[in-house]
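S.K.: what follows is a predicted structure for the sequence shown.
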Amino acid sequence: MQAFDNLNLPSLLDTLVSVGAAFVLGTTIGLERQWRQRSAGLRTNALVAVAAAVFVDMANRLGGHDAAVHVVAYVVSGVGFLGAGAIMKEGANVIGLNTAATLWGSAAVGACAGADLLAEALVATLFVLASNTLLRPVVNRINRRPIEEARGEASYAVHLTCAPEDHVRLRETLVEALEAAAYPVRELEVRAMGEQAVELEARLFATAVDPDELDKAVDGLRQHAGVRQAYWSGSAEE
């Protein structure tokens, strides 16, 4: 039988060492994840490392180093899909990225072990653990640091005041004048200022303006009938 013909004790011992190393190292990575109660913990990381080692070791035994290299590429892709399942979106927040990256690291450790690169597998394990433990205090310190300076881009708006009966006509005039000056309007808001006046506020797409150009456009708006006041303003957005 082919199964008995394929029995090779030295090769079997080599596989046992490779897969055993992957199991121990994957368990070590998973232990840290389980201790922190992450979704992919002890068993998941151990299984990923063992499976990667088995695939690479089998390819190495059946087809040599070239076949093992091809299988490593498939392992990388396959674990990428597995990691995607650990990533979740909650509102504006995305969680699970670190867990997915750790699974990828466990696969790398297993692939090294399966390729009989045990020292490299150990080194990879140490660096994965260091990333999840030694860097954690640094991340927490940065996250707790107060933001001392607001950083953002500028927001510009053109304001025009007119009588209530003129605001529809002047709204079109305002938009056309700003587009002609190469400052298209992003948003237009109409606000009542009592019963005798209406303010039009045109927020611009531009995050930087030429003051002389915008002054010229506003001066042109002041010349239209019904315009009581026209000016532009700028502010910083976070």
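M.R.: Done, it's in.
S.K.: going forward, measure contacts between C-alpha atoms and count neighbours the same way
M.R.: Will do.
S.K.: dump the residue contacts of the residue nearest the centre of the chain.
M.R.: Central residue check for the chain by C-alpha atoms, centre = their mean: the C-alpha nearest the mean position is that of V94, 8.0 Å away. Taking C-alpha atoms under 8 Å, 6 or more residues apart in numbering as the definition of contact, the neighbours of V94 are I87, M88.
S.K.: quick check: what element follows the host helix or strand of it along the chain?
M.R.: Secondary-structure assignment from DSSP states H and E places V94 in strand 93-95. Read in the C-terminal direction, the helix or strand following strand 93-95 is helix 97-114, with elements assigned using DSSP H and E.
S.K.: what's the local residue count around A154?
M.R.: Here the neighbour count serves as a burial measure; for A154 (other C-alpha atoms under 10 Å) it reads 14.
S.K.: what do you get for V227?
M.R.: If you count neighbours by other C-alpha under 10 Å, V227 ends up with 16.
S.K.: what sits against it?
M.R.: With contacts taken as C-alpha under 8 Å, 6+ apart, V227 has the following neighbours: L160, T161, C162, A163, L170, L221.
S.K.: circling back to that earlier point, measure the residue nearest to the centre of the chain to M88 for me?
M.R.: V94 sits 6 Å away from M88, going by C-alpha to C-alpha, to the nearest Å.
S.K.: second structure for comparison follows:
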Amino acid sequence: MSNPWFIDNVHILMRLLIAMLLGGLIGFEREHNNHAAGLRTHILVCLGSALIMLLSIYGFSAFVDEINVRVDPARLATAVITGIGFLGAGTILFTGKSITGLTTAASLWVVAAIGLAIGAGFYFAAVVSTVLVLLNLWVLNKIEQRFLGGKKVQLLTVRAFGKHDLLDHVSAKLTAQGITVRKMTLLENRKPLENELDLHMELQLHIVVPKPIEPPAIMSEIKSIDGVFGVSIE
């Protein structure tokens, strides 16, 4: 194309399809791992970014030769990078023990950048970036689970009634399994006491679990304590 301000319909279609493909590859990985933003979201973000980049470069070509008109192809691209932050913020959740969704928010941001690169015809960078993102999300995730999984803090919640010594029993069970307690909170929900069952207790513990121990085994041990009626691990 000799004219940098002109693009034919074939190249427009090609760029949009490439954006759909690359965004879909990253979105598939997120969908496969049950994250908030999945296949369709990543496709739409990449496709929309590519379209906006095409519009920014070629959509105003009729005004290029007008006097006192300055065409800036980067202006709309800047707006995309800023605006994608609002979408990414919707995938970030605070669960009480940690913040989740940061990786998915980052993947949306990168997918938007990939879409802009495709819209600008920067195919090599877009493809290489997609491959690197997939390696980061898949390969490094496997490495992280294998070597760092046992160092993550998890939230253990225990609900029981009529157990004033709940903390001692739970601590003994965890210590026996080599589980480290980082932080604990004990809450009591009192009613006018007619019997011991009117006292409901909730114990929240931030724990570090050795890798060989699976959450079901921990829950089974805690559930065996007399008076415990609910156990959850996040």
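M.R.: Cool, the structure landed. Everything numeric in this text was worked out from a predicted model, so none of it was measured.
S.K.: taking the contacts of V227 of the first structure together, which two end up most distant?
M.R.: For the contacts of V227 of the first structure, with distances taken as C-alpha to C-alpha, the pair at the greatest spread is A163 and L221 (14.6 Å).
S.K.: who's more crowded, those two?
M.R.: More neighbours surround L221 than the other of A163 of the first structure and L221, with 21 against 17 (other C-alpha under 10 Å).
S.K.: in the second structure, what range does the stretch of helix or strand that one belongs to match?
M.R.: Secondary-structure assignment from DSSP H and E places L221 of the first structure in helix 211-222. Residues of the second structure offer no counterpart to helix 211-222 of the first structure, counting by TM-score structural alignment.
S.K.: check stretch 75-84 of the first structure too.
M.R.: Per TM-score structural alignment, the counterpart of stretch 75-84 of the first structure in the second structure is residues 80-89.
S.K.: how far off centre is the next helix or strand after the helix holding L221 of the first structure?
M.R.: Sequence-wise, the next helix or strand beyond helix 211-222 of the first structure is strand 227-237, with elements assigned using DSSP H and E. Here strand 227-237 of the first structure is found 36 Å from its chain centre; the criterion is C-alpha atoms, centre = their mean, to the nearest Å.
S.K.: repeat for stretch 49-60 of the second structure
M.R.: For stretch 49-60 of the second structure, the distance to the chain centre is 28 Å (C-alpha atoms, centre = their mean).
S.K.: in it, which residues are buried?
M.R.: Neighbour counts using 16 or more other C-alpha atoms under 10 Å place S49, A50, L51, I52, M53, L54, L55, S56, I57, Y58 of stretch 49-60 of the second structure among the buried residues.
S.K.: equivalent analysis for stretch 166-182 of the second structure, please.
M.R.: By neighbour count, with 16+ other C-alpha under 10 Å as the criterion, the buried positions of stretch 166-182 of the second structure are L166, L167, V170, K173, L174, I179, T180, V181.
S.K.: with secondary structure and distance to I81 of the second structure as extra columns, can I get these in JSON lines?
M.R.: Conversion of those to JSON lines gives the following (DSSP: H, G, I helix; E, B strand; the rest coil; distance: C-alpha to C-alpha, whole Å):
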{"residue": "L166", "secondary structure": "helix", "distance to I81 of the second structure": "51"}
{"residue": "L167", "secondary structure": "helix", "distance to I81 of the second structure": "49"}
{"residue": "V170", "secondary structure": "helix", "distance to I81 of the second structure": "48"}
{"residue": "K173", "secondary structure": "helix", "distance to I81 of the second structure": "49"}
{"residue": "L174", "secondary structure": "helix", "distance to I81 of the second structure": "46"}
{"residue": "I179", "secondary structure": "coil", "distance to I81 of the second structure": "43"}
{"residue": "T180", "secondary structure": "strand", "distance to I81 of the second structure": "42"}
{"residue": "V181", "secondary structure": "strand", "distance to I81 of the second structure": "41"}
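S.K.: now distance to A125 of the second structure too, for the residues you listed, in CSV please.
M.R.: As requested, those are arranged in CSV below (distance: C-alpha to C-alpha, whole Å):
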residue, distance to A125 of the second structure
L166, 58
L167, 56
V170, 54
K173, 53
L174, 50
I179, 46
T180, 45
V181, 46
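S.K.: aligned counterpart of N141 of the second structure in the first structure, please.
M.R.: Using TM-score structural alignment as the criterion, N141 of the second structure maps onto R136 of the first structure.
S.K.: and that match, which of the three is it?
M.R.: Three-state assignment for R136 of the first structure (DSSP: H, G, I helix; E, B strand; the rest coil): helix.
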